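**Student:** Provided below for reference: sequence and predicted model.
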Amino acid sequence: MRHLAAALLCLAALPGLSACGLRPLYSGGMSGAAAQKLAGVRVSPIEGKAGWLMRNALNDRLSAMGQGEARYRLDVTLDDRIQGLGVRPDETVTRERRALRARYSLVDTASDKVVLEETTGWDAGIDVVSSEYATVAAEDAALERLALIVADRVIARIATDDAL
């Protein structure tokens, strides 16, 4: 009986959820507001291996929105660091943290004015094993994942900015 009452209560609350004002970010598909904003963004070159990975991730996400007139230029500066965390008594590192931080600016190409400037980032943990090759491979895999995650965060922030 208690389960039936809970189910009825949930059903009664459903109509109220539609009036909460939330809308899907990518509603309208390619003609939606977010897609139109993102279609007009071009990514400047970014230095280094992390920059190459990040620029590719950003361009992959932006190209999915179509190609519009280049209204904005996205300038990104990356800070990629690896820090040893776990240390054995013989002072060998057993765990690392790789942090990728992106400082980005969205510049209006017509006026050369910065319309959005923020920092975002993400961290990944890496086990340091006895094989140096395996550790380097884990560090590279972490960088690839971090570039994708940080690119997603940048794109989401640009898409949700009401000033654009």
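**Tutor:** Sure, I can see it. Numbering: from 1, shown residues only.
**Student:** CA only for contacts and neighbour counts going forward, please
**Tutor:** OK.
**Student:** and residue 115, that's in a helix?
**Tutor:** No. Residue 115 is assigned strand when assessed by DSSP: H, G, I helix; E, B strand; the rest coil, not a helix.
**Student:** contact partners for it?
**Tutor:** Counting by C-alpha atoms under 8 Å, 6 or more residues apart in numbering, residue 115 touches 105-108, 163-164.
**Student:** one more time with 7 Å, if that's ok
**Tutor:** Going by C-alpha atoms under 7 Å, 6 or more residues apart in numbering, residue 115 touches 106-108.
**Student:** next one: residue 119
**Tutor:** Residues counted as contacts of residue 119 (C-alpha under 7 Å, 6+ apart) are 102-104.
**Student:** so which of those residues wins on neighbours?
**Tutor:** Using other C-alpha atoms under 10 Å as the neighbour criterion, residue 102 leads the contacts of residue 119 with 23 neighbours.
**Student:** what strand or helix carries it?
**Tutor:** Assigned by DSSP states H and E, residue 102 belongs to strand 93-108.
**Student:** any chance you could map the strands in this protein?
**Tutor:** In the chain, the strands defined using DSSP state E lie at 41-43, 72-87, 93-108, 113-127.
**Student:** adding another structure so you can compare the two:
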Amino acid sequence: MKALVALTAAMLLAGCGLQPMYAGGGNAAVAQGLAAVQVSAIEGRAGWLVRNALVDELGVSGAKGVAPKYRLDVRLDDKLESFALLRDDTTGRERRTLRARYQLVDVGSGAVVLDATAGSDAGIDVVSSDYATIAAEQTALENMAKDVASRIVTNVALRLRGDTDQ
């Protein structure tokens, strides 16, 4: 019975036109395209974190001998806002937002292939320990940098695959 259900599900899934993006592993067209993306330097600590996450996700560090075909330019907006004032006029909560505007540029022609935005935010409890609050702010930034980088790489992969209409 389980085999029949699995076989039916596999046939229905195959008939819907969905295809794995990375079919073929490292030799897939999308993986090769991502490996040919050069990530420009990004300003600030948040920029350093996002750039490192992008390089890790794109697989650029392991792509020796691959000439860059695209350049990824990223501008970040990192904000830390206080809200939720307590009775004693101290901050009880903070919100950190990280927004990225990015462009994928064809190195050969200079044409912008993709122009989009990605973002992430996090809520942070402000506690009596300054150290704990600063640590929470930094951890939130690290997590948001990975999230933003993942969103960017997904969108770039879709563009390289030809599935987006941006």
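**Tutor:** Sure thing, it's come through. Source: prediction; values computed, not measured.
**Student:** so after superposing, what's the score?
**Tutor:** Here the TM-score for the pair of chains, by TM-score structural alignment, normalised by the length of the first structure, is 0.88; 159 aligned residues with a C-alpha RMSD of 2.1 Å.
**Student:** how about the strand holding residue 102 of the first structure: buried residues?
**Tutor:** Buried positions in strand 93-108 of the first structure, judged by neighbour count with 16 or more other C-alpha atoms under 10 Å: 93, 95-102, 104-108.
**Student:** with distance to residue 79 of the first structure added, can I get these in JSON lines?
**Tutor:** JSON lines is the format used below for the buried residues of strand 93-108 of the first structure (distance: C-alpha to C-alpha, whole Å):
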{"residue": "93", "distance to residue 79 of the first structure": "22"}
{"residue": "95", "distance to residue 79 of the first structure": "20"}
{"residue": "96", "distance to residue 79 of the first structure": "16"}
{"residue": "97", "distance to residue 79 of the first structure": "13"}
{"residue": "98", "distance to residue 79 of the first structure": "10"}
{"residue": "99", "distance to residue 79 of the first structure": "8"}
{"residue": "100", "distance to residue 79 of the first structure": "6"}
{"residue": "101", "distance to residue 79 of the first structure": "5"}
{"residue": "102", "distance to residue 79 of the first structure": "6"}
{"residue": "104", "distance to residue 79 of the first structure": "11"}
{"residue": "105", "distance to residue 79 of the first structure": "15"}
{"residue": "106", "distance to residue 79 of the first structure": "18"}
{"residue": "107", "distance to residue 79 of the first structure": "20"}
{"residue": "108", "distance to residue 79 of the first structure": "24"}
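**Student:** for those residues, which one is nearest residue 152 of the first structure?
**Tutor:** Distance to residue 152 of the first structure across the buried residues of strand 93-108 of the first structure (C-alpha to C-alpha) is lowest for residue 102, with 11.6 Å.
**Student:** distance check, that closest one against residue 24 of the first structure.
**Tutor:** Distance from residue 102 of the first structure to residue 24 of the first structure, counting by C-alpha to C-alpha, to the nearest Å: 26 Å.
**Student:** now flag whichever of the contacts of residue 119 of the first structure is closest to residue 72 of the first structure.
**Tutor:** The nearest member of the contacts of residue 119 of the first structure to residue 72 of the first structure, counting by C-alpha to C-alpha, is residue 104 at 12.4 Å.
**Student:** surely that closest one touches residue 118?
**Tutor:** Yes. Using C-alpha atoms under 7 Å, residue 104 of the first structure is in contact with residue 118, at 5.6 Å.
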